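K.L.:
Fold the following and give me the result.
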Amino acid sequence: MDLGVARVEITQTCGTLTFPDEVDLSNGEAIFEQAERLLDSGTPALILDLSPCTFCDSNGLNVITRSQMRASELGVPMWVVLPPRGIVRRVSDVAGLQRRVAIAPDVATARKALASAAAHR
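P.N.:
Here you go, the predicted model:
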């Protein structure tokens, strides 16, 4: 079980933060700091990948919301990858996350959406 910080992958087109198995008070702030550093470094787009995450409390939702706010300030498109089922998806749905951020079922779909948006700019 991975209770640490997010795994970071950087390409020319986007930065991807893959969340650990669990996000809570013990690691939420550190994950947000990773997202903030990535955004502030000039990444052209951001994907927050929650597909391996099996537990996400309000701290995880806070990471997503604050990351979206920072991305918006910088004009950086952001997508959140949520599996179609499971507790993390249910918590996100109850919190209304889909009304605030773009959601994709997998990283490939998020990358295609970002590439399509970039092509239309």
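
K.L.:
only C-alpha atoms for contact and neighbour calcs from this point on.
P.N.:
Fine.

K.L.:
Which element, helix or strand, includes the nearest residue to residue 63 once chain neighbours are set aside?
P.N.:
Excluding the flanking residues, the one nearest residue 63 by CA to CA, 6 or more residues apart in numbering is residue 32, at 5.1 Å. If you go by DSSP states H and E, residue 32 is part of helix 28-40.

K.L.:
List the buried residues of the longest helix along the chain.
P.N.:
Longest helix of the chain, by residue count under DSSP state H: helix 58-74. Across helix 58-74, burial judged by 16 or more other CA atoms under 10 Å covers 59-61, 63-65, 67-71.

K.L.:
tell me the SS of the spatially most central residue of the chain?
P.N.:
In the chain, the centroid-proximal residue (CA atoms, centre = their mean) is residue 48; its distance is 1.9 Å. Three-state secondary structure (criterion: DSSP: H, G, I helix; E, B strand; the rest coil) places residue 48 in strand.

K.L.:
In contact with it, which residues?
P.N.:
Applying CA atoms under 8 Å, 6 or more residues apart in numbering, we find residue 48 in contact with 16-19, 64, 78-81.

K.L.:
at 6 Å instead, please
P.N.:
16-17, 80 (CA atoms under 6 Å, 6 or more residues apart in numbering).

K.L.:
Now find how far off-centre stretch 19-27 is within its chain.
P.N.:
Relative to the chain's own centre, stretch 19-27 is displaced by 13 Å; criterion: CA atoms, centre = their mean, to the nearest Å.

K.L.:
which outside residues touch that stretch?
P.N.:
Residues outside stretch 19-27 that contact it (CA under 6 Å, 6+ apart): 2-3, 6, 49-50, 52-57, 59-60.

K.L.:
Please provide the structure for the following sequence as well, for comparison with the first:
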Amino acid sequence: MTQQGAPRREAPPLAAIAPEGVRADRGTAPRAFTYGVGGYTVVELHGEIDIVGRESIGLELDRVTSPPAPAVVIDLTPTRFFDCSGLELVCRAYRRVRDRGGRLWVVCDSPLILRTLRVGGLLDVLCPVPTLADALRED
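P.N.:
As a prediction, the model looks like this:
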């Protein structure tokens, strides 16, 4: 709310505040893009992973972690924002994979998301790797 008579400030154009290399036309809506590579199911999490995307992304993670002994890679490199709702989703996926005798790898190179994982106590449990190629080499 602006005080009456106060000059109205215009928001800077997105290009002026977006970090270099970030496309201004990329949406922030949370979504999961899933595909197979070899015997792995890769789930890329795009956009802002918060309470808004909890249901849709949670449903996709539940689907890919349902089979016996799933081999799942959660790729957080396309993720623009990740909060405690994201922590809960990844932790749930980890428990489901572990309980079914499978393996879960996490790909993340974002210092902010890695910090969120550390604060949430998941960094040492998940042992994220910086690239998808690294996750596919792990065993």
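
K.L.:
quick revisit: aligned counterpart of the residue nearest to residue 63 of the first structure in the second structure, please.
P.N.:
Aligned by TM-score structural alignment, residue 32 of the first structure pairs with residue 58 of the second structure.

K.L.:
Look up the closest residue to residue 67 of the second structure, ignoring the ones flanking it.
P.N.:
Residue 67 of the second structure sits nearest to residue 100 (CA to CA, 6+ apart), 7.5 Å away.

K.L.:
So that neighbour sits against residue 66, correct?
P.N.:
No: the criterion here is CA atoms under 6 Å, and residue 100 of the second structure misses it with residue 66 at 7.9 Å.

K.L.:
now the longest helix of the first structure: which residue numbers in the second structure?
P.N.:
The aligned range for helix 58-74 of the first structure is 84-100, by TM-score structural alignment.

K.L.:
Tell me which residues are up against the matching stretch.
P.N.:
Against stretch 84-100 of the second structure from outside (CA under 6 Å, 6+ apart): 49-51, 65, 68-69.

K.L.:
Can I get those residues in CSV including distance to residue 112 of the second structure and secondary structure?
P.N.:
Shown next, in CSV, are the contacts of stretch 84-100 of the second structure (distance: CA to CA, whole Å; DSSP: H, G, I helix; E, B strand; the rest coil):
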residue, distance to residue 112 of the second structure, secondary structure
49, 13, strand
50, 14, coil
51, 18, coil
65, 26, coil
68, 33, coil
69, 31, coil
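
K.L.:
picking that back up, buried subset of the contacts of stretch 19-27 of the first structure as a ChimeraX selection?
P.N.:
To isolate the buried ones among those in ChimeraX, judged by 16+ other CA under 10 Å, type:
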select :6,49,50,52,53,54,55,56,57,59,60
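
K.L.:
Tabulate the contacts of stretch 19-27 of the first structure in a markdown table, adding columns for distance to residue 87 of the first structure.
P.N.:
Listed next are the contacts of stretch 19-27 of the first structure as a markdown table, based on distance: CA to CA, whole Å:
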| residue | distance to residue 87 of the first structure |
| --- | --- |
| 2 | 17 |
| 3 | 17 |
| 6 | 19 |
| 49 | 15 |
| 50 | 11 |
| 52 | 12 |
| 53 | 9 |
| 54 | 7 |
| 55 | 7 |
| 56 | 8 |
| 57 | 10 |
| 59 | 15 |
| 60 | 13 |
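
K.L.:
now the end-to-end length of stretch 35-45 of the first structure.
P.N.:
In stretch 35-45 of the first structure, first residue to last residue: 11 Å (CA to CA, to the nearest Å).

K.L.:
Name the residues of it that are buried.
P.N.:
35-36, 38-39, 43-45.

K.L.:
Pick the one among those closest to residue 101 of the first structure.
P.N.:
residue 45 (13.3 Å; CA to CA).

K.L.:
Counterpart of the closest one over in the second structure?
P.N.:
Counting by TM-score structural alignment, residue 45 of the first structure corresponds to residue 71 in the second structure.
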